[in-house]
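A.B. asks: from the sequence below, what's the structure:
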Amino acid sequence: MRINNITPNYYNTESHRVSCIVPAYNAVNTLSGCIYGLVNQTYQNLEIIIVDDGSKDGTGMLCDEYAEQYANVRVIHQGNSGVSIARNAGLKQATGDRIFFVDADDEVLPTYVEKLIAEDADWVLGGYQNGAHRIELKNERYNHSEIPRFFLSHFHRLYTTVPWGKLYRTSIIKDQELKFDPRIRLGEDLVFNLNYLLYCNSIALIPSVGYRYIQEGVGAEKYHLHAEEIAYTIRQVDSSADMLRKKYGGASFCCRDIKRTLIGTYPLTRILDGDSEYETLYLKTFPDKDKKYLWNDVLCSPYLRGKRYIKYYIKSYRIAAALHMMRKLLFACCKYYV
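C.D. replies: Modelled structure (predicted):
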């Protein structure tokens, strides 16, 4: 499979070298769109590192074809080890002094890198589009003493907690030996970004929306996370927040909503089957709350989560699944409130 080239409008070719890391696992159906946007960037000084994470669907062969066709594409093949180890492998091989990540099922516009690299900051964040949903950031800049304000204003939003949609300074990652934690299956990017934030002295937000985030389904449920996994991630979040508070003289780095979001990734099906681990995890994390508060918590409530699933199933014409969820949710609610 080959990608038809467009004629890029190259500019500023003597400036920073930028490395793009693309972890790919069984992505043969989406990788072409991802790579098409990358090889046709208007910014020329770019290397693209695709990490084939033990794919079994032909992704590895497709990656090799791109490496043969494009001089700035490199491929790393590894046994299936997960997205964190894949990203870490890419970080180890990156030669650019700026780094960004793109997921293999997402796409970027041709001017994506050009817009990000135009800002000289330790961390540059842009907006994204998910279907008809468009997130466009205001043009803002935060220097060292203002980073606590950046955290309070933005760090509860998706565009700050994910690895994509932003540009990192390589020297910070390598000097501080920052890595994605392979023990975390969901939230590894959030913890990585918190650790990266600890060493940032400047952050720029740009209004450009050059990243197309393609999300399928209600993703968190597929991980079937256990309570201890979520608790471990919460401990890493608390540790990072403590270090940030110390650095900034006790400034507020409240992660309460972040922890609620993490708790809300516990499998709903397990909760509705009567599993008590969920309640135990919530009450241990927030000892000032009770069981009733859990069921009314906007982010964690099994009832509200179930309603979101029902809407998703109906929207995707999965009526049987919607009815099944309705029955389980009704039974669980009656059992709880009685």
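
A.B. asks: CA atoms for contacts and neighbours, from now on please.
C.D. replies: Noted.

A.B. asks: and stretch 85-100, which residues are buried?
C.D. replies: 85-91, 94-96, 98-100 (16 or more other C-alpha atoms under 10 Å).

A.B. asks: how far does that stretch sit from its chain's centre?
C.D. replies: Distance of stretch 85-100 from its chain centroid, counting by C-alpha atoms, centre = their mean, to the nearest Å, is 16 Å.

A.B. asks: got the contact list for that stretch?
C.D. replies: 16-23, 46-47, 49-53, 76, 78, 163-171, 179-182 (C-alpha atoms under 8 Å, 6 or more residues apart in numbering).

A.B. asks: filter the residues you listed down to the ones in helices?
C.D. replies: Thr170, Ser171 (DSSP state H).

A.B. asks: mind checking which of the contacts of stretch 85-100 are buried?
C.D. replies: Here, 16+ other C-alpha under 10 Å leaves 17-23, 46-47, 49-53, 76, 78, 163-170, 179-182 buried among the contacts of stretch 85-100.

A.B. asks: mind listing which of those are in strands?
C.D. replies: Among the buried ones among the contacts of stretch 85-100, the residues falling in strands (DSSP state E) are 18-23, 46-47, 49-53, 76, 78, 166-169.

A.B. asks: that older thread, from the buried residues of stretch 85-100, pick the one nearest Glu228.
C.D. replies: Within the buried residues of stretch 85-100, the smallest distance to Glu228 is 20.7 Å, found for Ile85 (C-alpha to C-alpha).

A.B. asks: next secondary structure after the helix or strand the closest one falls within?
C.D. replies: Secondary structure assignment for Ile85, by DSSP states H and E: helix 83-93. The first helix or strand that comes after helix 83-93 along the chain, using DSSP H and E, is strand 98-101.

A.B. asks: alongside the first, I'd like the structure of this one:
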Amino acid sequence: MEEKNHYMEDIPIIKQNTLISIIVACYNVEQFLPRCIESIMAQTYKNLEIILIDDGARDNTGNICDHYKTLDERIVVVHQTNGGAAVARNEGIKLARGQYIGFVDGDDYIEPYMYEYMLSAMLTTDAELSVCRYFEDSQEDLKKARTYRKKGLVHIKDDGKAKEIVERGVRLLELTGGEALKEYVEESDKIVIRNAPWNKLYKAELLDEVSFPVQRYYEDILFSAQILSKVRKVAYIDTPLYHYIINRKGGAMGAGLRKEILTEQIPSYHARSELLEEIGRRDLAASHDYMVYKKLLLLYTEARRDKTGEKKKFMEPLAEEIKTCANQMYRVFSCDIADPHQKMRMELFLKNPKFYDLFMDLNEGIVLPLRQKFSGGHKK
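C.D. replies: Okay, here's the model as predicted:
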């Protein structure tokens, strides 16, 4: 891993001869789509192909796409039967003519210099993939005045009137593919890569043999692992350039526990673990499985504590999945990132889930509050 003191230079319009294709999957996002499209149209990097995929939306999304097509000749619109984000993105990849490809979700938006920065970082490091940090904005946040202060960016909002001050120097890290894959699997907070395709810019050749698995949800889990297992070099921009809208009413990722966790998310985790084994990264496969079992224990606790009873139906299948850890305890909990406390919790669960339930209730209801109180962590 190498850190570069990089100064993102303006790419003059006359030198913007590299085409970037931006694929936007749109489904029932009429309230947010204009902001999304306009943020792409306003990019400082102008040589764009903007592919809007109307994925069978039932609201006014399709008409909005058609309207913006009349305003900007760079926009291509496709209307198709609803098939989900994976199908929409795959269709966009087939149509893309650019040497580089990016993705934006129809309810999100981007900073005006995002793709200028992303491409500049790739050209500087000779990387096949660039990744940036991102903001997490709730709908409530967007209605309030707030100030961001991040490395390389000061973004000030005051009572709905936006003022931007851009410092063009950013922290740029050059990672090998193996280093990036490790940060991704271990879900590093210092180098935030994650599953999402939208905080990345891909060299088009990477997508020649890799596409999104055709499923309704969690399609990016295996996709991102496949991409990162192929790349030689990754440029990481330690500055947030993408605005990811969280907790959107009606949004798929805000739905909490649901059957697709069992039918699509967990199978995707298994497929990703198998991929890591296949490419000879048994160390990362162990770290990956450790992270998965940790999440499953949290999901089990969430299901058990559900007051409505809607989530309790997930307890038994989650418990059965967690019990598969029994035959691989040593492998999973000998990985570099394993926490001894997490191992104790798993052993307790495998011995008797009711003991685990009691421990979690006592720990979170009594032990942690007392620890915070006597450590001075409480607030008056």
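
A.B. asks: I'd like the next helix or strand past the top strand by length along the first structure.
C.D. replies: For the first structure, the longest strand by residue count, based on DSSP E, is strand 202-212. Sequence-wise, the next helix or strand downstream of strand 202-212 of the first structure (DSSP H and E) is helix 227-247.

A.B. asks: which residues are in contact with that following helix?
C.D. replies: By C-alpha under 8 Å, 6+ apart, helix 227-247 of the first structure touches 184, 187-188, 191, 194-195, 198, 251-255, 259, 262-263, 266, 277-278, 281.

A.B. asks: returning to that earlier point: roughly how far is the helix holding Ile85 of the first structure from the heart of the chain?
C.D. replies: Distance of helix 83-93 of the first structure from the chain centroid (C-alpha atoms, centre = their mean) equals 15 Å.

A.B. asks: could you do stretch 268-276 of the first structure as well?
C.D. replies: In this view, stretch 268-276 of the first structure has its centroid 26 Å away from the chain centroid, taken as C-alpha atoms, centre = their mean.

A.B. asks: who are the contact partners of the residue lying closest to Asp10 of the second structure once chain neighbours are set aside?
C.D. replies: Excluding its sequence neighbours, the residue lying closest to Asp10 of the second structure (C-alpha to C-alpha, 6 or more residues apart in numbering) is Glu116, at 7.6 Å. By C-alpha under 8 Å, 6+ apart, the residues touching Glu116 of the second structure are Asp10, Ile11, Gln43, Thr44, Tyr45.

A.B. asks: quick check, nearest of the residues you listed to Leu297 of the second structure?
C.D. replies: Nearest member of the contacts of Glu116 of the second structure to Leu297 of the second structure, counting by C-alpha to C-alpha, is Gln43, at 42.6 Å.

A.B. asks: ok, back up a step: mean per-residue distance, the helix holding Ile85 of the first structure versus the second structure.
C.D. replies: When the second structure is superposed, helix 83-93 of the first structure averages 0.6 Å from its matched positions, counting by mean C-alpha distance after the TM-score superposition for the first structure.

A.B. asks: just tell me the aligned range of that helix in the second structure.
C.D. replies: Aligning helix 83-93 of the first structure against the second structure (TM-score structural alignment) gives residues 85-95.

A.B. asks: dump the residue contacts of the aligned partner of Cys65 of the second structure in the first structure.
C.D. replies: Aligned counterpart of Cys65 of the second structure in the first structure: Cys63 (TM-score structural alignment). Neighbour list for Cys63 of the first structure: Ile50, Asp52, Val75 [criterion: C-alpha under 8 Å, 6+ apart].

A.B. asks: residue in the second structure matching the first one?
C.D. replies: Aligned by TM-score structural alignment, Ile50 of the first structure pairs with Leu52 of the second structure.
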